[in-house]
Every structure is written in C-alpha cells, then in structure tokens.
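Undergrad: predicted coordinates and the sequence they were generated for:
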Amino acid sequence: MRRVVITGAGTINALGQSVPETLKAMREGRCGIGPLDIRDVDRLTVQIGAQIKDYAETDRFNRQQIALYDRFTQFALIAAEEAIAQSGISFQGELAQRAGVVMGTSGGGLSTQDENYRAVYEEGKNRVHPFVVPKLMNNAAASHVSMQYNLQGPSFTVATACASSNHAMGQAFSMIRSGLADVMVTGGSESMLCFGGVKAWEGLRVMSRDACRPFSATRNGMVQGEGAGMFVFEEYERAKARGAEILAEVAGFAMSSDAADIVMPSKKGAARAIAGALKDGGIATERVGYINAHGTGTAANDKTECAAVADVFGHHANDLMMSSTKSMHGHLIGGTGAVELLACIMALRDGIIAPTIGYEEPDPECALDVVPNEAREAQIEVAMSNAFAFGGLNAVLALTNA
C-alpha cells in the first residue's frame, strides 16, 4: 500500500479566489454570506448565499471557452490551475498516462440548465445552443481539466450530493495507494446559485434566511454557497524524489451508507464512516486533534454529527476541536468537502483552527468544542473532514503531516 500526499491546492469560493485569500479569511473568521445577486431574486424566499463576488468570466475565458464552460466548469479550471501550478508537475509522456482527474459535483451545469429551460419554456424558443449538453453534463468539468492538462489516466465524476467531493478525493487516494495511478487531480466544484437551484432548495425547508450558525442553539438552517476546491494527490516516494513541497498526507478514508432515509441523517452511518477512516489509516482516536464538521446548521445534521463523534471518540471527544467552515463559505453541496479540506491542511501546517462563526448560544445536544467565532492556535497531529449527504451517503478523510 503506497503512501499518498498532497502537493498542490487551489480554490475559488466566496471567501477568496485563491488558497491564500481563503485561508486568510478563515483565520479572520470572515463571513462570505450576503445578499444574492441573481436573476429574479425577488421571487425567492431565501435571498442570501455565499456567492463569489467580483467575478467576471470574460476576465478569465474567451468567448469560445465560455460557450463550452458552465460556471461550475470555470470554477474547477481556475482551482485546478492554482493546484497544478503549486505542484510544479507537467503531465507528459508516461506520467500523463498514469495521471487522471476525479471530481465531485451534485448539480453539474445547473446554471446552463436553468438558462435553457427559461429559453424554451418561458421565452418560447424552439432551439438551444448545440453545446448545451456538453456544457451541462456532470462530467464536463472533469473532462475539461483532463484535456487542459493532458491527464490520460482514470478520469470521471462522482455525484453523491453533499459528499461528492470527499467521495471523489477518496477514490483518487485509493487509486494512487493501490498503484492504479501515480498522480491524481481531484476535488469538487458546484454552482447552484441560480433561480432554479435556490428555489429547489427552498422546497426542502432547511434554508436559513439570515445566516448559517452551525451548532448554535439559535441555528435555523443552511446557506448555499458556490465555488471549487482542487488538489494534486501524488504518490509519496515520487513527490519526495522530486523535492516537492508536501502540504499533508492523506492517511485514511472510509465511506458508508445509512441505508435508512433519503434526507434524515443517521448517527450510526456517520459513526461507521468516521471510525472506518481511522481504521483505514491505523490512527488511534487520541491522535485526532481537529475535525472539519459537515456542520450544515440544520437541527438534524448538527446533533446527529455531534452524537456520532461522541460515539466514536468516547471521552476524547471532549478534548478534540470540531468546527464548521460552512458558517463562512456556505454549503457548496458537491464542492463543499474540497474547500473544507483546506481548513484541515491549515490546521496541520499552520497550527490554526478555523472557527465556527455566528455561534450565539450553546446547544446541549452539540456539547463539543466547536471553536466558536474566533480561530485558535493549536498544534495537532491528525485532522479529519466529514461529509454526510442526502441519500445517507457518508465519506470521511483523515490527514496527517507527512
């Protein structure tokens, strides 16, 4: 079983359009949630989101590219460019054939779908652009990343709702560890902040109209975000031999299915995934110092997740730190785990634990150290990232310093 490390990271989200900007915002406990600026926002009950501001696609892409790239694909390409540049890898020759891309997304080209449904049903048009299908398909971002960087190995997209990114990164990790690939570009991207995307989530009645306050007794729901996080996963000996900067080691991964309910989370299913990631990495519970929680800010998720952590870690649950950065960058659905992995890397490398902002009042059912409102300095050995999706699909990653 080969070791796997992270040698590049990239992102664009409501907190920043690069990794340094994002980590600075996390350290400062900055909130990226605000009023939505989208078409027909006045028809929405929920009018807030973690939207990327000061972003113009024409500054990044030419007209031909924009015709092919939905917003979620644009975000993936921007994040991948930063990650691959940091890694210093050029994918040529045999390496290109042993490198691929696994991405997570839930909605894929939802903005493209929304625009074209409007064109056909509202505006009465009988024709749409010939590139609509390749623009909206869920694998579009993964395909364009593979073409942009000559990634000729295993490449595909994972769609498991809010766990998509963690599942994708877990697959990339497994491929390198087993010898199927040497380098993988992996992460997730999502752009659901269009009228149809927000309206659909409104129907679930799990959305907050004012703020995301995970674990606080005053929480009243989740807030959608958008963006992407991308990473370069690499076999350890290869990275070491070329003198690459190693950001962290991916030490363990596990996934589970609740097999219970389509929307309600299960403590047992979540606990199996957390415990499985520890077992996979040979990690004792006492070594874990920080968990980036799924932490959506809904009553069902937060108390279930806290109960699962308490079950797995026992008395040590009172000693570890667990925060939800969704309070800052919102819930990126299929892209959320990728952006949240940055907080785990920051905790390991810099000794800075990102806070749960918006925390107002303790909840007896969430009685863990949720690092309320302000970042904290702490030296940790192991960080974990939780993702628990609708459909009862769970995926947990464990990271250490290499």
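TA: Structure's in. What do you need? Owing to the predicted nature of the structure, the values given are computational and were not obtained by experimental measurement. Residues are numbered from 1 along each chain as shown.

Undergrad: when you work out contacts or count neighbours from here on, use the C-alpha atoms and nothing else.
TA: OK.

Undergrad: please enumerate the helices of the stretch 151-300 of the chain.
TA: With DSSP state H, counting those that start in this stretch, the ranges of helices along the stretch 151-300 of the chain come out as 164-178, 195-202, 236-241, 267-281, 299-313.

Undergrad: show the subsequent helix or strand relative to the last one.
TA: If you walk from helix 299-313 toward the C-terminus, the next helix or strand you reach (DSSP states H and E) is strand 321-323.

Undergrad: put this next to the first one:
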Amino acid sequence: MNGELLSLIDAIVRDKGIDREVLIQDIESALASVLKKEVEGKEKEVKVTINRTTGQMTLESDGQTSSSATFSRIDAQKAKQVIMQKIREAERGVIFSEFQGKVGDIVSGTVHRFERGDIIVDLGRAEAILPKAERIPHEEYQQGESIQAYVLDVRKGVKGTEIMLSRSCEQFIRGLVALEVPEINEGIVEMKVIAREAGDRTKIAVFSKDEKVDCLGACVGMRGTRVKNIVRELHGERVDVIRWKEDVKEFITEALQPAKVADIHVDAATQQAVVLVEDDQLSLAIGKRGQNVRLASKLTGWQLEIRSKSQAASVTLPLREVKGVGPTMEARLKEGGIITVEQLAHATVEQLTAIKGIGDKTAVALLEAAKEAWQRAAQPAAQVPQETASTAEPAEPTEPTTPPDTTGSTQATESTEPPDANDPTGSTDPTGSTDP
C-alpha cells in the first residue's frame, strides 16, 4: 500500500496542481485521526508520518514508534475514504484560489446543463453558474455551445467552490471591449463610464490620453470590426461608442447621439438639464420607449428633459427676455436654481427673496414680468403638439410605423450608428458608418 499511496499522491499532484507537501500533511493528519479511534487509550496523542521518498508509514503513540504493520488495525475502506476526502478538499482549495483570482475577468466555457433556469457552465477545472437574472434577456443556448461570461463572484459552498457568472452586467461590456481594444490595456484609451440596458442597447464613453490616438477609431476598429465583434458576442445588442467630455453640455450632447442637440440649459444645483432639439430630431433624441434619453441620463449622471424647439419658447425663453432681468439678475436667478422663464413665472415671492440680492418689491415685479413673458411666448406654440421626454418619467415618443432594420448592421455613435427605425426623418449619422 505504501508505494501505491505515494504513486497516487504524485499523480494527483500532477493532474490537479495540488501542493505535494500540503497534501501529504493532510493525509497524515487524517490517518492519525482514524488511528486514534482504533488504538487503546483514546486520550493518547497519535502521530502518523509518511516517508516522502518511499511512502513508508510509521505510527508514533505514547512515545513509541511502530512500523506500517500497525496500520493493519485500520479498516482499509476507512483509510481509502479519508485519503480521497483529503484529496478532494485539497483540489477544492486549489480551484477556489485559482478562480478567486479571476473575479473581474472574462472566462470561456461550454454550456453543460440547465438547472431551474440557470445555466451550468463547464470551465474545464470547475463548473460555474450563470443565473437567469444575470443572463441577457431573450438569449437562448444549447447544450455544448461555447459561452463567454464575466466572473462576478467566487465563494466556498457546501458542495465546493461556487463560481457565479454574469453576461448582463456593465462590467461584462467593459471586459469585452478591453479584449478587443489593445489601446485600453496599454492605458492609452480609457473607458470612463458605461450605461447599459442588457439585450437592447449600450452606450460607452471613452477618452484618449494621447492626442495622437482617436479613442473612437481605436474602439470601433477598421470598418467597425472591433465593435462588430462585441455586438456579435452580445447577440445583436446595439453598442454606441461616444467621446467622454469634461464639459457637461458637451458630454450631454455626445451622450444623446445620434440625435443632434440645438441647445442645453443646465441647473448644476439639481443636476438637471433641459435639452432643445429640432422638431425632426425629437423622436431620435428620446429613442424607442425613451431608451436613448434614459441611457444618456445614466451615462452623464444628469436628469435630462428633451423638448423640441417649437414647444420650447415658453419653457426655455432666455431669462433676459423678462423685463427687469439683466446679466447680473440672470446670474443670481440661475444660482438660485431658476434657469427658465417657466420656472420664474411659477416661483413664489418667498423663493425669490431667498436669493441673495432680491427683495420683496423686486420679486413681485419679476413674477409679474415673467408671467407676462411666458404667456406671450406660449401663444404661438399653443397649436403645436406637445411632445417631451424626461428621464424622471420617460415618455414614449409617437413614432411612425417603420419596417425594422434588416441589414444586420452594428453601430458605434459617430461611426457605426445605422438609421434609427424610430427616427421619423430617416436620418443617418453624418459622421460616418462602419458598415460596409
């Protein structure tokens, strides 16, 4: 048995990557525990030693050492069970350490089986779980199919190491882009922020640390090959790549692409912005079921309200159009969170007097002038259908029935955005497309 045990240990070490010394020590400890139950005087200390070269086992008890013949007292089946248990425990430890170091990485595996909606993925040395909640909606897999996923968590469970995967998280997108774009791993291009609605659309804001490197070109690739590989892995999910801007207005403008922004009014105190677009850009800016403005809001961290120019006269009329409002007063009002004529017209005297430099008489005069200006500006817009969208309560735009895009094209904003089926103008991104 001695030689067989050592051969078994060496084979396990080679196949499983377990540390030889640690495994032998675990087996010694386990055998000593079993022996202690068999020998007389269970309170005695028992120590088992395995010769690392010959596999010879010796028993030390009460200061006396016995040869391996003493092990005839141990039931052979018990010894085998103990040894195999220790081998399994050591293997679990190796697997746990290996995959714990892969948390945050993308791994590849094979769909092994399905359990209550979850997918069990074979990663070679271990099995992982892709929960239903972490799958991309509407994705279907077949047994034996290859799959990539993000390692979300690794923990020790009752049955061994539990590896949790995800394909719906934003980190999965980050990992896929990093695999396709070497400039990211080199630290030249940085992914600043990602906003995603898994299965439908993702927006990625990127920034180049080197003026000579175009961040969009690097991420999109020649003729869109890089971003198309990502879209293919996501089974058709749209991916927009935009430039990250430090200036809030510029960033909001980029985030709302492919729609063209006419003007933006921001309130830094509340992180809200009113975005003006041409009438023919309204549906495109809002997006299907409000998705474009919703993702843009997530990307920028600002609450966005989209309005067409035809309806915005009464809402975003410059404050200077109000009698008594000059540059200084306009600055004071904006500091107090009032950026539109509508807000001023609906303010109270108490709200205005709380702003530094505005007294009771001035407040009353401003309110009267604002209401007059607001009502006057609203007259020509009264006949215009009111269509707005706010990220606080996204409104689904009224869109014409348009046949779905069957070209199978992928897009990245500025370079890969195809015609939006919901854009009543049928316009395309003038900055170019990566589709052949």
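TA: That came through, no problem. Values in this document were obtained by computation on a predicted structure and should not be read as measured data.

Undergrad: tm score of chain vs chain?
TA: The TM-score (TM-score structural alignment, normalised by the length of structure 1) is 0.28; 181 aligned residues with a CA RMSD of 6.7 Å.

Undergrad: out of the helices of the stretch 151-300 of structure 1, which is the most enclosed?
TA: The highest mean neighbour count among the helices of the stretch 151-300 of structure 1, using mean count of other CA atoms under 10 Å, belongs to helix 164-178: a mean of 26.

Undergrad: can you list the helices and strands that that one packs against?
TA: For helix 164-178 of structure 1, the helices and strands in contact under the criterion 3 or more CA pairs under 8 Å, 6 or more residues apart in numbering; DSSP states H and E are strand 4-13, strand 99-104, strand 155-158, strand 183-191, strand 226-235, strand 248-257, helix 336-350, strand 393-400.

Undergrad: give the buried residues for the longest one.
TA: In this case it means helix 336-350 of structure 1. Of the residues in helix 336-350 of structure 1, 336-349 count as buried by neighbour count, 16 or more other CA atoms under 10 Å.

Undergrad: any chance of the helices and strands packed on helix 164-178 of structure 1 in a markdown table with distance to residue 142 of structure 1 as columns?
TA: Output for those, formatted as a markdown table (distance: least, CA to CA, whole Å):
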| stretch | distance to residue 142 of structure 1 |
| --- | --- |
| strand 4-13 | 15 |
| strand 99-104 | 6 |
| strand 155-158 | 6 |
| strand 183-191 | 9 |
| strand 226-235 | 11 |
| strand 248-257 | 21 |
| helix 336-350 | 14 |
| strand 393-400 | 20 |
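
Undergrad: tell me the most buried of these?
TA: With neighbours defined by mean count of other CA under 10 Å, none of these is more surrounded on average than strand 183-191, at a mean of 34.

Undergrad: break down the stretch 151-300 of structure 2 into its strands, ranges please.
TA: Listed in chain order, the strands found in the stretch 151-300 of structure 2 under DSSP state E, counting those that start in this stretch are 160-166, 189-197, 201-208, 238-243, 261-267, 272-277.

Undergrad: quick one: closest of the ones you listed to residue 254 of structure 2.
TA: Each of these was checked against residue 254 of structure 2 via CA to CA, and the shortest separation belongs to strand 238-243, namely 6.2 Å.

Undergrad: helix/strand/coil for residue 96 of structure 1?
TA: At residue 96 of structure 1, secondary structure determined by DSSP: H, G, I helix; E, B strand; the rest coil is helix.

Undergrad: and it, how many neighbours?
TA: The number of residues packed near residue 96 of structure 1 is 19, by other CA atoms under 10 Å.

Undergrad: relative to residue 155 of structure 1, how far out is it?
TA: As for residue 96 of structure 1, its distance to residue 155 of structure 1 is 12 Å (criterion: CA to CA, to the nearest Å).

Undergrad: same deal with residue 102 of structure 1?
TA: Look at residue 102 of structure 1 and residue 155 of structure 1: by CA to CA, they are 5 Å apart.

Undergrad: got the contact list for residue 193 of structure 2?
TA: Taking CA atoms under 8 Å, 6 or more residues apart in numbering, we find residue 193 of structure 2 in contact with 204, 205, 206, 299.

Undergrad: one more pass at 6 Å, please.
TA: Neighbour list for residue 193 of structure 2: residue 205 [criterion: CA atoms under 6 Å, 6 or more residues apart in numbering].

Undergrad: please apply the same query to residue 10 of structure 1.
TA: Shown in contact with residue 10 of structure 1 (CA under 6 Å, 6+ apart): 19, 79, 80, 82, 83, 229, 230.

Undergrad: tally of neighbours for the fifth one?
TA: Put plainly, it is residue 83 of structure 1. 27.

Undergrad: list the contacts of the helix or strand it falls within.
TA: Element membership of residue 83 of structure 1 [criterion: DSSP H and E] is helix 71-87. Outside of helix 71-87 of structure 1, the residues that reach it under the criterion CA under 6 Å, 6+ apart are 7-11, 141, 189-191, 227-231.

Undergrad: let's go with 8 Å and repeat that
TA: Defining contact as CA under 8 Å, 6+ apart, one finds that helix 71-87 of structure 1 is touched by 7-12, 18, 57, 108-109, 111, 140-141, 144-145, 185, 188-191, 227-232, 244-245.

Undergrad: next secondary structure after the host helix or strand of residue 85 of structure 2?
TA: Of the helices and strands defined by DSSP H and E, residue 85 of structure 2 is found in helix 76-100. Toward the C-terminal end, the helix or strand that comes next after helix 76-100 of structure 2 (DSSP H and E) is strand 106-115.

Undergrad: now do that next one: which elements does it pack against?
TA: Counting by 3+ CA pairs under 8 Å, 6+ apart, the elements that strand 106-115 of structure 2 packs against turn out to be strand 118-122, strand 146-157, helix 170-180.

Undergrad: what angle sits between it and strand 118-122?
TA: Angle of strand 106-115 of structure 2 versus strand 118-122, following axes from the mean of the first three to the mean of the last three CA atoms, to 10 degrees, is 130 degrees.
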